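Trainee: missing the sequence, but the structure's below:
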């Protein structure tokens, strides 16, 4: 099986490198950010570290969408929600009827966009509890111990077939530790409601997950956000693959496991980029509104993150104290 990775960012590098090195499959990276392409070509690959140590150079094949002439069996897409529509337009000439596509992006809204280019039966959805940091062009940091990767997979539509089976087998061989679910929406929303707690709150206060979990009120805050999200999903007829208590417990477990990690939303925020809060807390609030239930806390958190984004324009550079 040959894979084409659309998006050589943090998660694109994580999946692509692990598939290439551990599963021994061919992976081509398609990247629209030119500084990333240039850096990888200059240094002969991508610099990969794990938990800030043991950095090494991994040779990869990287192309812009206009340069690429290959024909992968399966596309893997990792882009920011706000960038996806434009990216798919730019890549559309590369898509063919016999190809499948997998995506495990944060938030919700991407599968509807992907379905404009691929048959619904050729779309494989996923979620990834995998922390990764893009340090800059051509440099990535895999967070967490070897073997700690956890992900779920599900068919977007139709029955699971031979291609999906092979993708799952390749992901297992890559040590990505996939778990299959027959509940597509329940799988997706289980990750969204988790991110609606850790990503959003860590971003607003600009803290690592390990710092976040030291606050004694985290459990109460998480419980309030989870309860509201679960109430909205139940009204929409969506049964999440994890219970409320399992989600609450996971905040502590994951935050301790990735204690030095800044969530991806904060990584965008700290670089002055728009965050994906509308596709996470905002999406939960949208489900509530569509089913006559007001998610007051998620509505408030969405506005708070946007306020924090806007307030960046008023922050002044720190002036060193003269002694």
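Mentor: Noted; the coordinates are in hand. Remember, predicted model here, so these are calculated numbers, not experimental data.

Trainee: Every contact and neighbour count from this point should use C-alpha atoms.
Mentor: Fine.

Trainee: What are the boundaries of the helices in this protein?
Mentor: Counting by DSSP state H, the chain has these helices, from start to end: 10-18, 34-43, 81-91, 110-114, 162-173, 184-205, 209-212, 218-235, 244-257, 264-270, 281-290, 296-311.

Trainee: Show me what the fourth one is packed against.
Mentor: Just to be clear, that refers to helix 110-114. If contacts are counted by 3 or more C-alpha pairs under 8 Å, 6 or more residues apart in numbering; DSSP states H and E, helix 110-114 sits against helix 81-91.

Trainee: For the helix it packs on, which residues meet the burial criterion?
Mentor: The neighbour-count check on helix 81-91 (16 or more other C-alpha atoms under 10 Å) flags 81, 84, 87-88, 91 as buried.

Trainee: can you check stretch 264-272 too?
Mentor: Those buried within stretch 264-272 under the rule 16+ other C-alpha under 10 Å are 264-267, 269-270.

Trainee: Out of these, flag the one nearest to residue 144.
Mentor: In terms of C-alpha to C-alpha, no member of these lies closer to residue 144 than residue 264, at 14.6 Å.

Trainee: What sits closest to the closest one if chain neighbours are left out?
Mentor: Excluding its sequence neighbours, the residue lying closest to residue 264 (C-alpha to C-alpha, 6 or more residues apart in numbering) is residue 199, at 7.0 Å.

Trainee: And here is the other one:
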């Protein structure tokens, strides 16, 4: 299958590598020119369990993409989604399926401006990865992937894509309620990504804090109240216990979440407005008090101003 990874950062590079290794024709598309140039010149450096390998996968800037793929997997940053969709409009074919695996909430409405609803798939992934530098991806741990079609008539096609992803070792399965899973993952990001970024720590270090249990439950409670307005029922204690399992180093405890990678490590803007900020914004819209998410959003934005000059 011809697959374009749009947003070939840490996670996009991981998916691109695994799909390429499984025999698919993969193209990496990213706006970071240095990253693209190094991949094309030297290959993608893949670091896995301490071993390094170089993998030749074509990479290009969005404006240089010409070939229409069978499947586009979106891994852009949330704030870059609409600009990216505008820049790749030439490869959004009539029958091109578009799978959104972005962190955060509210992306479906943005994609629908550019892609026929029947071609949109939404997903949630629990894989992790990091970038050691341009052209150098670090693979950590195992993961899984849920996928569901937007249009009810496209269930068979969605299951076929799940099969292709699973053949690449991505542990994909078809979901009957991916919206629930998207909100549940947003709770993970809304507790761990933002907290580790504010506190400058990894997931294990955060989990060892005596304040962590109550803090994550207070954040999740606000997510649950907003999610209920969309017909999504989240059990606060169940979600919290799932997050607490991630503290284990054998899971993702040693991992610095993507928001930490963006702001602390690479001095880039974060996706806070599409995670805690989304809950804060929708809380105001629905007249729901969200003091924890309001404060977290403000603190991360303040930290962005201090770090990004």
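Mentor: Noted; the coordinates are in hand. Because the structure is a prediction, the values reported are computed rather than measured.

Trainee: related to what we said a few turns ago, check the gap between the residue nearest to residue 264 of structure 1 and residue 32 of structure 1 for me.
Mentor: 25 Å (C-alpha to C-alpha, to the nearest Å).

Trainee: Looking at those two now, which is surrounded by more residues?
Mentor: Neighbour tally, residue 199 of structure 1 and residue 32, criterion other C-alpha atoms under 10 Å: the higher count belongs to residue 199, 26 against 17.

Trainee: Give the aligned equivalent of that one in structure 2.
Mentor: When the structures are aligned by TM-score structural alignment, the residue of structure 2 matched to residue 199 of structure 1 is residue 193.

Trainee: Residue 261 of structure 1 now?
Mentor: Taking TM-score structural alignment as the criterion, the aligned counterpart of residue 261 of structure 1 in structure 2 is residue 255.

Trainee: Surely that match is in contact with residue 200?
Mentor: No - with contacts defined as C-alpha atoms under 8 Å, residue 255 of structure 2 does not count as touching residue 200, sitting 11.9 Å away.

Trainee: ok, those two, which is more surrounded?
Mentor: Taking residue 255 of structure 2 and residue 200 together and counting by other C-alpha under 10 Å, residue 255 has the greater number of neighbours (22 against 16).

Trainee: quick revisit: if I pick the residue nearest to residue 264 of structure 1, what's in contact with it?
Mentor: 263-266 (C-alpha atoms under 8 Å, 6 or more residues apart in numbering).

Trainee: Please repeat the previous calculation with a cut-off of 7 Å.
Mentor: Contacts for residue 199 of structure 1 (C-alpha atoms under 7 Å, 6 or more residues apart in numbering) come out as 263, 265-266.

Trainee: In a markdown table, list the residues you listed along with distance to residue 213 of structure 1.
Mentor: Supplementary listing: the contacts of residue 199 of structure 1 in a markdown table, determined by distance: C-alpha to C-alpha, whole Å:
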| residue | distance to residue 213 of structure 1 |
| --- | --- |
| 263 | 13 |
| 265 | 17 |
| 266 | 16 |
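
Trainee: Out of the buried residues of helix 81-91 of structure 1, flag the one nearest to residue 28 of structure 1.
Mentor: Each of these was checked against residue 28 of structure 1 using C-alpha to C-alpha; the closest is residue 91, at 13.7 Å.
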